[in-house]
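*Asks:* dropping the sequence and predicted coords here.
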Amino acid sequence: MMTKFNTMMISRPLSLLLGIILLTTIVSIRASEKEKLQIGVKHKPSSCPIKSQKNDELSMHYTGTLKSDGSVFDSSVQRNEPFVFTLGLGQVIKGWDQGLLDMCIGEKRKLVIPSNLAYGDRGAGGKIPGGATLIFEVELLDILNRKAPASEDQKEHKDEL
């Protein structure tokens, strides 16, 4: 009788501990799923001779909003002034360095960027609170340091001159 009682005394705390571990694991998995960059292609041009890559100087238009309330915190479109930077060198938030890779000139994307790939717990500029998930509507206007190879029509026309 004493062994059955001892077994029950041990199995209850063990079951409780295993339940807590399982619950913690599930919560961690769900939290990590939410912390991933989401990339949605809104428009892709029919022709894409070159795609953006690390060290490319990109000219972009963007509008940034807070996921929490949809308020715009910045927009190159509203300023009518493209934003120029070099991709992959940490000049922009990590979500941009990752989310703008392999983009075609003229392509439009929607990036949903969790705070760990944006401004984290510190926020930014008084407009972006700590822990904020950001949404960017972006358009690649040009890759300034690389040009597309000439098409066959352009090559033939050049040969005629």
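*Replies:* Thanks, I have the structure now. None of the values given here were measured: they were computed from a predicted structure. Residues are numbered from 1 along each chain as shown.

*Asks:* from now on I want contacts and neighbour counts done on CA atoms only, so please keep to that.
*Replies:* Will do.

*Asks:* for the longest helix belonging to the chain, what is the distance to the chain centroid?
*Replies:* If you go by DSSP state H, the chain has its longest helix at helix 2-34. Centre-to-centre, helix 2-34 and its host chain are 35 Å apart (C-alpha atoms, centre = their mean, to the nearest Å).

*Asks:* before we go on, here's another structure to hold up against the first:
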Amino acid sequence: MTVQLPEASGSFGDKPVLTFPDSAAPAELEVVVLSQGDGAIVEAGDDLKVHYLGQTWGGRIFDNSYDRGASISFPIGIGAVISGWDVGLVGKQVGSRVLLSIPPHLGYGDRGMPQAGIKGTDTLVFVVDIVGTN
């Protein structure tokens, strides 16, 4: 069975709009490179600079950096962010736009993140533009 994932509008650097399929969220991590960059390969331990949009599967946007007009930076691949990001973004190239569908066990777990309106059962979908590494 083929996993159906949301479609993302726009191109690298533009705030995406996600369109969700009628199917249920996949049970495991799904990572799709929507547009391939040609920069450096992201390695564990790099400080990663990204723009992103985060939305619950079939639900609302809970965070995005495009509206703030500023990217964020964080260490990748060493447990500083949710596991789905650590696993899904290491090995990708700077300049890539990546779609991540992250099941709860690789996101915020059973507790969710109530302050962001994320339940422990929510699958998280991110579109991440990899801006650079340090």
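*Replies:* Structure's in. What do you need? Treat the numbers as computed from the prediction; the structure is a model and nothing was measured.

*Asks:* trace the following helix or strand past the longest helix of the first structure over to the second structure and give me the residue numbers.
*Replies:* Going down the chain from helix 2-34 of the first structure, the next helix or strand is strand 38-43, by DSSP states H and E. Alignment of strand 38-43 of the first structure against the second structure: residues 30-35, by TM-score structural alignment.

*Asks:* buried residues in the matching stretch?
*Replies:* Across stretch 30-35 of the second structure, burial judged by 16 or more other C-alpha atoms under 10 Å covers E30, V31, V33, L34.

*Asks:* was I right to think the third one contacts S101?
*Replies:* No: counting by C-alpha atoms under 8 Å, V33 of the second structure stays clear of S101, with 11.8 Å between them.

*Asks:* name the nearest residue to the aligned residue in the first structure for H105 of the second structure, sequence neighbours excluded.
*Replies:* By TM-score structural alignment, H105 of the second structure lines up with N116 in the first structure. Nearest residue to N116 of the first structure, sequence neighbours excluded (C-alpha to C-alpha, 6 or more residues apart in numbering): E35, at 7.0 Å.

*Asks:* residues near the one you found, how many?
*Replies:* Residues within reach of E35 of the first structure, counting by other C-alpha atoms under 10 Å, total 16.

*Asks:* go on, L101 of the first structure?
*Replies:* Around L101 of the first structure there are 15 residues (other C-alpha under 10 Å).

*Asks:* can you classify it by secondary structure?
*Replies:* Taking DSSP: H, G, I helix; E, B strand; the rest coil as the rule, one finds L101 of the first structure in the coil state.

*Asks:* what lines up with it in the second structure?
*Replies:* So, by TM-score structural alignment, L101 of the first structure is matched to V90.

*Asks:* what residues in the first structure pair up with stretch 8-15 of the second structure?
*Replies:* Under TM-score structural alignment, there's no match for stretch 8-15 of the second structure.

*Asks:* on that earlier part again, just name whatever secondary elements the longest helix of the first structure is in contact with.
*Replies:* Contacting helix 2-34 of the first structure under the criterion 3 or more C-alpha pairs under 8 Å, 6 or more residues apart in numbering; DSSP states H and E is no other helix or strand.

*Asks:* how about the contacts made by I143 of the first structure?
*Replies:* I143 of the first structure makes contact with S52, D56, E57, L58, S59, I105 under the criterion C-alpha atoms under 8 Å, 6 or more residues apart in numbering.

*Asks:* that one maps to what in the second structure?
*Replies:* In the second structure, I143 of the first structure lands on T133 (TM-score structural alignment).

*Asks:* from V131 of the second structure, how far off is the closest residue in space to that match that isn't next to it in sequence?
*Replies:* Ranked by C-alpha to C-alpha, 6+ apart and with sequence neighbours excluded, the top spatial neighbour of T133 of the second structure is L48, at 4.6 Å. Relative to V131 of the second structure, L48 of the second structure is positioned 8 Å away (C-alpha to C-alpha, to the nearest Å).
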